[in-house]
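[1] For reference, the sequence and a predicted model appear below.
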Amino acid sequence: MLTSEQLKEYIQQGLPCDYIDVQGNDGQHFEAVIVSPEFTGKSMVQQHQLVYKALGPRMRDEIHALSMRTFTPETWAKR
C-alpha cells in the first residue's frame, strides 16, 4: 500500500520542490501542497502536468486520486 510519505518522495525525485506536504492514509486518495520553482510562468494546468509527469505511470497504477494545490515560491511566500 502506498503511503503519503512514499508519494512525497516520488514527487521530489521528479520535481525540485521548495516545500511539499502530502496527506492521505488509505493508500489511494491523497492531497498535496507543492511549492516548486518549476511552476513559475506556468498555468495551473501546466503545473499539475509537471507533477503528473514526475509521478509517471504511478499516477495510473498506484494512485487512485490526487488532489493538489500548486504554488510558485513567490505565490507561496505571499500566503
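    Looks like it arrived, so ask away. No experiment lies behind these values; they were computed from the predicted model shown. Numbers count the residues shown, from 1 in each chain.
[2] C-alpha only now, for contacts and for neighbours.
    Fine.
[3] Tell me the secondary structure at residue 60.
    helix (DSSP: H, G, I helix; E, B strand; the rest coil).
[4] could you pull out the strands for the protein?
    Ranges of strands within the chain are 19-23, 29-35, 65-71, based on DSSP state E.
[5] so which of those comes closest to residue 56?
    Smallest distance to residue 56 across the strands of the chain (CA to CA): 13.2 Å, for strand 65-71.
[6] how about that closest one: buried residues?
    Residues of strand 65-71 classed as buried: 66, 70-71 (neighbour count, 16 or more other CA atoms under 10 Å).
[7] want to compare, so here's the second one:
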Amino acid sequence: MPMAAEEIETLIRSAIPDAHVEITDLAGDGDHYSARVVAESFRGMPRVRQHQRVYDALGGRMGGVLHALQLTTALPE
C-alpha cells in the first residue's frame, strides 16, 4: 500500500521538530516522492548525516511502503 505525502511529512516533523518539509508526489502513484527538508538543527552536520536523520525518521519504511524518495536537505537562509 502506498504512503501518503502527509504521513511522510508527519514522520519527518515528529523526528525533526524544527523542519520545514515539502513533499512532492513525482509519479502520482503515492510511491515515488521528492522531499525537501530544511532545518536549523542540520547546522554543523555533513549532508550524509542530514539525510540519515531523515531516513531514520521514516523508521525503516524506505524500500518497503515507500519505494523511492528523492531527498534534498538544507539549512534555513
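    Received it, and whenever you're ready, just let me know what you need. Fair warning: this is a prediction, and the values are worked out from it, not measured in the lab.
[8] quick revisit: including distance to residue 4 of structure 1, could the strands of structure 1 go into TSV?
    Listed next are the strands of structure 1 as TSV, based on distance: least, CA to CA, whole Å:
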stretch	distance to residue 4 of structure 1
strand 19-23	5
strand 29-35	7
strand 65-71	11
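[9] Of all those strands, which one is nearest residue 49 of structure 1?
    Ranking the strands of structure 1 by proximity to residue 49 of structure 1 (CA to CA) places strand 65-71 first, at 10.8 Å.
[10] could you give the angle of the closest one to strand 19-23?
    160 degrees (axes from the mean of the first three to the mean of the last three CA atoms, to 10 degrees).
[11] According to the alignment, what residue interval of structure 2 corresponds to strand 65-71 of structure 1?
    Mapped onto structure 2 using TM-score structural alignment, strand 65-71 of structure 1 covers residues 68-74.
[12] Show me what residue 9 of structure 1 aligns to in structure 2.
    In structure 2, residue 9 of structure 1 lands on residue 10 (TM-score structural alignment).
[13] coming back round to it: out of the strands of structure 1, the one nearest residue 46 of structure 1 is which?
    Of all the strands of structure 1, strand 65-71 sits nearest to residue 46 of structure 1, with 10.3 Å by CA to CA.
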